[in-house]
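In: pasting the structure only:
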């Protein structure tokens, strides 16, 4: 299991770092405080005269976005791999599977080390040197 853990991490480590960074950036962009409303967007958001919102619909003007908040879509496309086409999306999905594998194999390796310590009658601890 350790051999697989090492070999897969060599390849997917770079992609998982990319996914982690772009995922954090997309969340930071969403949580970033909104700036002052853009008057040009506000003017464009007013419906034409005589427009009536259909029953059951919620008609609201688009939110004015500026600065880092306007980059949420870009960060999402980078995060999902869509920017790089089918190959990027495939690598993104495979990186997700690799992350699942690393989680399961990491727990498996930890349990094996725990059991080996117990068999050698060493003091079982959560974390050891």
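Out: Looks like it arrived, so ask away. Note that the coordinates shown come from a computational prediction; the quantities given were computed from them, not determined experimentally. Residues are numbered from 1 along each chain as shown.
In: contacts and neighbour counts: CA atoms only from here.
Out: Fine.
In: how much space between the residue most central in space within the chain and residue 80?
Out: For the chain, the residue nearest the mean C-alpha position is residue 23 (3.2 Å; CA atoms, centre = their mean). Applying CA to CA, to the nearest Å, the value for residue 23 to residue 80 is 9 Å.
In: Looks like the residue nearest to the centre of the chain contacts residue 77 (just checking).
Out: No: applying CA atoms under 8 Å as the test, residue 23 and residue 77 come out as separate, 10.1 Å apart.
In: Select the longest helix from the protein.
Out: helix 85-119 (DSSP state H).
In: That one - contacts with which helices or strands?
Out: Applying 3 or more CA pairs under 8 Å, 6 or more residues apart in numbering; DSSP states H and E, one finds that helix 85-119 makes contact with helix 2-31, helix 72-80.
In: another structure for you, compare them:
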């Protein structure tokens, strides 16, 4: 298990770091955009709202709101097409693997040291 954990961390470490950074930047941009009023886009030429409906134009993204969408596309891999989306999904799967394999390795090391008179079964060493 340790060999797989080590080799996969070398392959996916940079991708997971990229996903973490873009996710954090996306949240920060969303917090900044929440404080700004949403601009209202004009209705397309020739558009007539039906009498039975109330039509509101969709806000046009600009400033911080445009960054939120762009960072989300980077974070999800959509900016790089199907290959980027597949890499983002593989990185998420690798992150789940690292969490479980790291916990498994810790339990194995803890069990190995639990009987050691030098360590006395402490949680961290």
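Out: Done, it's in. Predicted model only: the values in this text are computed from it and were never measured.
In: Mind telling me the TM-score for this superposition?
Out: TM-score of the superposed chains, computed with TM-score structural alignment, normalised by the length of structure 2, equals 0.80; 120 aligned residues with a CA RMSD of 2.4 Å.
In: got the helices and strands packed on helix 85-119 of structure 1 as JSON lines, with distance to residue 97 of structure 1 columns?
Out: Output for these, formatted as JSON lines (distance: least, CA to CA, whole Å):
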{"stretch": "helix 2-31", "distance to residue 97 of structure 1": "10"}
{"stretch": "helix 72-80", "distance to residue 97 of structure 1": "14"}
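In: Quick check: which of these is buried the most?
Out: helix 72-80 (a mean of 18; mean count of other CA atoms under 10 Å).
In: Could you pull up the average distance between that one and structure 2 after superposition?
Out: Helix 72-80 of structure 1, aligned to structure 2 and superposed, deviates on average by 1.0 Å (mean CA distance after the TM-score superposition for structure 1).
In: about what we covered before: can you name the residues of structure 2 that the longest helix of structure 1 overlays?
Out: Across structure 2, the stretch matching helix 85-119 of structure 1 (TM-score structural alignment) is residues 81-115.
In: buried set for that stretch?
Out: For stretch 81-115 of structure 2, the buried set under the neighbour-count rule, 16 or more other CA atoms under 10 Å, comprises 84-85, 87-88, 91-92, 94-95, 97-98, 101, 110, 113.
In: where's stretch 14-31 of structure 1 relative to the chain centroid, distance-wise?
Out: 5 Å (CA atoms, centre = their mean, to the nearest Å).
In: What separation do you get for residue 19 of structure 1 and residue 84 of structure 1?
Out: 13 Å.
In: try residue 126 of structure 1
Out: 42 Å.
In: which one of these two has more residues nearby?
Out: When residue 126 of structure 1 and residue 84 are compared for neighbours, residue 84 comes out ahead with 13 against 7, by other CA atoms under 10 Å.
In: residues in contact with that one?
Out: For residue 84 of structure 1, the contact set (CA atoms under 8 Å, 6 or more residues apart in numbering) comprises residue 78.
In: what separates it from residue 13 of structure 1, distance-wise?
Out: For residue 84 of structure 1, the distance to residue 13 of structure 1 equals 18 Å [CA to CA].
In: Correct me if wrong: residue 29 of structure 1 contacts residue 72.
Out: Yes: in this structure, residue 29 of structure 1 is within contact of residue 72 by CA under 8 Å, at 5.9 Å.
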